[in-house]
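# Sequence first, predicted model second:
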Amino acid sequence: MLNPAGTPRRVLLRSALGDTLRRVRLEQGRTLAEVALPARVSMPYLSEVERGLKEVSSEVLAALCAALGVELSDLLVAVAFHLSATNGAATVVPVHRMTAGQFPVATSPTRRAGDAYALAA
């Protein structure tokens, strides 16, 4: 995807975070209301977060992770993979569950469940 200047358009963190949150919620078969209520946010706000229209604070992000039953670290790894794949730094990778009941994390053939990851700017 190119911007008007002809250079690749970079995906924003808020968009990747929103996409990942929505994917997790839908994989759990839950509605916006079922996640927004325990996270103590409004459904319209959660919808805007999922669509990448709103920046989310660390407190709200922690509340959303708790409501979804996922670890923040797992969410951030999935977002990092999403950004890498979307920004052309890697190929699109499948999503699978690390172990039963844990958050789905995108992996590539060279990475295995349980591997440690470091995120760098």
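Looks like it came in fine. Numbers count the residues shown, from 1 in each chain.
# contacts and neighbour counts: CA atoms only from here.
OK.
# Hmm, residue 87 is touching residue 13, no?
No - counting by CA atoms under 8 Å, no contact exists between residue 87 and residue 13, whose distance comes to 11.1 Å.
# next up, a second structure to put side by side with the first:
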Amino acid sequence: MSHQTPNRARVIPLRPPAERPGTAPAVPAPASAPGTAPRPTPREPLLRDLVGDVLRRERQAQQRTLKDVADEARISMPYLSEVERGRKEASSEVLAAAAQALGLSLGDLLARTQGELVRLAGRHPARSRTTTASAYDGLCLAA
């Protein structure tokens, strides 16, 4: 009979022990002034939220229903609603179809979205960059 050692799995934790739920943080949180709540760090807006806002505003400016635009774009009405609310990451094909149904090109939609991003980014203090700034000052999408 051969001698076999038990097969034991090695567990590698995904979080350091101090960050696991139910344990105390390793570094204490910075103290805030008495009687004030700590300010949450403003989060950068998501592209899907901005695109959805632009689509919804344009649709409403044209006084068109969600069903009307969805039918013309050949998109299901619930899906277009989810895109407008920023709940779904729509493909470029879906965005182009929705934009065309509203009389816009995909470029128009993205340009308006970029304008919104610039407007909203101006509200937040700029973070220091560790890399050099790009010569292109616009919205870039990579596939």
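Now that the structure is in, tell me what you want to look at. Quantities reported herein were computed from a predicted structural model and do not represent experimental measurements.
# Can you give me the TM-score here?
In this superposition the chains share a TM-score of 0.68, using TM-score structural alignment, normalised by the length of the first structure; 92 aligned residues with a CA RMSD of 2.2 Å.
# Skip the chain neighbours and tell me the closest residue to the aligned residue in the first structure for residue 85 of the second structure.
Aligning on TM-score structural alignment places residue 85 of the second structure opposite residue 51 in the first structure. Distance criterion CA to CA, 6 or more residues apart in numbering; nearest residue to residue 51 of the first structure, sequence neighbours excluded, is residue 18 at 5.7 Å.
# That neighbour -> the second structure?
That one, residue 18 of the first structure, aligns with residue 52 by TM-score structural alignment.
# Wait, that match touches residue 85, no?
Yes - between residue 52 of the second structure and residue 85 a contact is recorded at 5.7 Å, counting by CA under 8 Å.
# what about these two, which has more around it?
Remark: of residue 52 of the second structure and residue 85, residue 52 carries more neighbours, 25 against 17, as counted by other CA atoms under 10 Å.
# now that one, what's its secondary structure?
Following DSSP: H, G, I helix; E, B strand; the rest coil, the label given to residue 52 of the second structure is helix.
# got a list of what it touches?
Counting by CA atoms under 8 Å, 6 or more residues apart in numbering, residue 52 of the second structure touches 83, 84, 85, 86.
# Now do it against residue 63 of the second structure, distance only.
Note on residue 52 of the second structure: its distance to residue 63 of the second structure, by CA to CA, to the nearest Å, is 16 Å.
# do residue 116 of the second structure as well
Residue 116 of the second structure is 21 Å from residue 63 of the second structure, by CA to CA.
# More neighbours: the two, which one.
Neighbours per residue (other CA under 10 Å) separate residue 116 of the second structure from residue 63, with residue 116 holding more: 18 against 9.
# Isn't that one up against residue 50?
Yes - between residue 116 of the second structure and residue 50 a contact is recorded at 6.8 Å, counting by CA under 8 Å.
# can you tell me the helix or strand for whatever residue of the first structure lines up with residue 97 of the second structure?
Aligned by TM-score structural alignment, residue 97 of the second structure pairs with residue 63 of the first structure. Per DSSP states H and E: residue 63 of the first structure is located in helix 58-68.
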